[in-house]
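Visitor: pasting the structure only:
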C-alpha cells in the first residue's frame, strides 16, 4: 500500500490562511478581494506543479486552500471588531 503525502500543505498553514483572509476582508471591493485570492491560488498551483505534485492532489489542495481562506474571511467580516 502506498500513500501520497503533501509535505507542509498550505491549507494547514494557519498564518498563510489568516494573512490572505485578512487581506481579502480589508479589500475595498469584492472584485479586488477575489483578484487577490485568484492570484494566490495561481501561485500555489504553479508551486505545487513545479514540485511534481500529482494533478489530483493539486486540485484538492487548491480547493481546500480556497475554502479555508473564504471561511476565515467571513469570520473576520462577521466577528465583533472584525474588518467590517
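Guide: Yes, it's here. No experiment lies behind these values; they were computed from the predicted model shown.
Visitor: switch to C-alpha atoms for all contacts and neighbour counts from now on
Guide: Fine.
Visitor: mind listing the helices in this structure by residue range?
Guide: Using DSSP state H, the helices of the chain run over 14-26, 30-50, 55-78.
Visitor: buried stuff in the last one?
Guide: Burial within helix 55-78, assessed by neighbour count using 16 or more other CA atoms under 10 Å, is assigned to 58, 61-62, 64-66, 68-70, 72-77.
Visitor: ok, the shortest one next?
Guide: Neighbour counts over helix 14-26 (16+ other CA under 10 Å) mark 17-18, 20-26 as buried.
Visitor: want to compare, so here's the second one:
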C-alpha cells in the first residue's frame, strides 16, 4: 500500500487560479480538488502501464513523520478501481 500526502494544495490552487480565487475557496476544497485531479491522472498513467488495482482518497488519515494517524472520522472520499 502506498500513502501519498499532498501538503501544498492551497499554494497550487493559488498558482493556477490566482490569489483572489484561492482566498475565496476553503483549504478543504483545495485539497479535495487537487486529490481528484491527481487520482484521475494517476489512474490513467498506471492503467496505461498495465497495472491493475484500486486507489482511494481518504479523509481522516494523516501522515506525521513516520507515523500514520487515523482520526475517528475516517471516511473514504473517493474510490476507484483501474
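Guide: Received the coordinates, thanks. In this text, all values refer to a predicted model and were calculated from it rather than measured experimentally.
Visitor: superposed, what's their TM-score?
Guide: Here the superposed chains carry a TM-score of 0.45, computed using TM-score structural alignment, normalised by the length of structure 2; 52 aligned residues with a CA RMSD of 3.4 Å.
Visitor: with distance to residue 41 of structure 1 as added columns, please give the buried residues of helix 14-26 of structure 1 in CSV.
Guide: Converted to CSV, these look like this (distance: CA to CA, whole Å):
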residue, distance to residue 41 of structure 1
17, 12
18, 15
20, 11
21, 13
22, 16
23, 14
24, 13
25, 17
26, 18
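Visitor: is residue 68 of structure 2 in contact with residue 60, as I believe?
Guide: No - in this structure, residue 68 of structure 2 is not within contact of residue 60 by CA atoms under 8 Å, at 10.6 Å.
Visitor: what residue, apart from its backbone neighbours, is nearest the residue nearest the centre of structure 2 spatially?
Guide: In structure 2, the C-alpha nearest the mean C-alpha coordinate belongs to residue 35, at 2.6 Å (CA atoms, centre = their mean). Excluding its sequence neighbours, the residue lying closest to residue 35 of structure 2 (CA to CA, 6 or more residues apart in numbering) is residue 57, at 6.9 Å.
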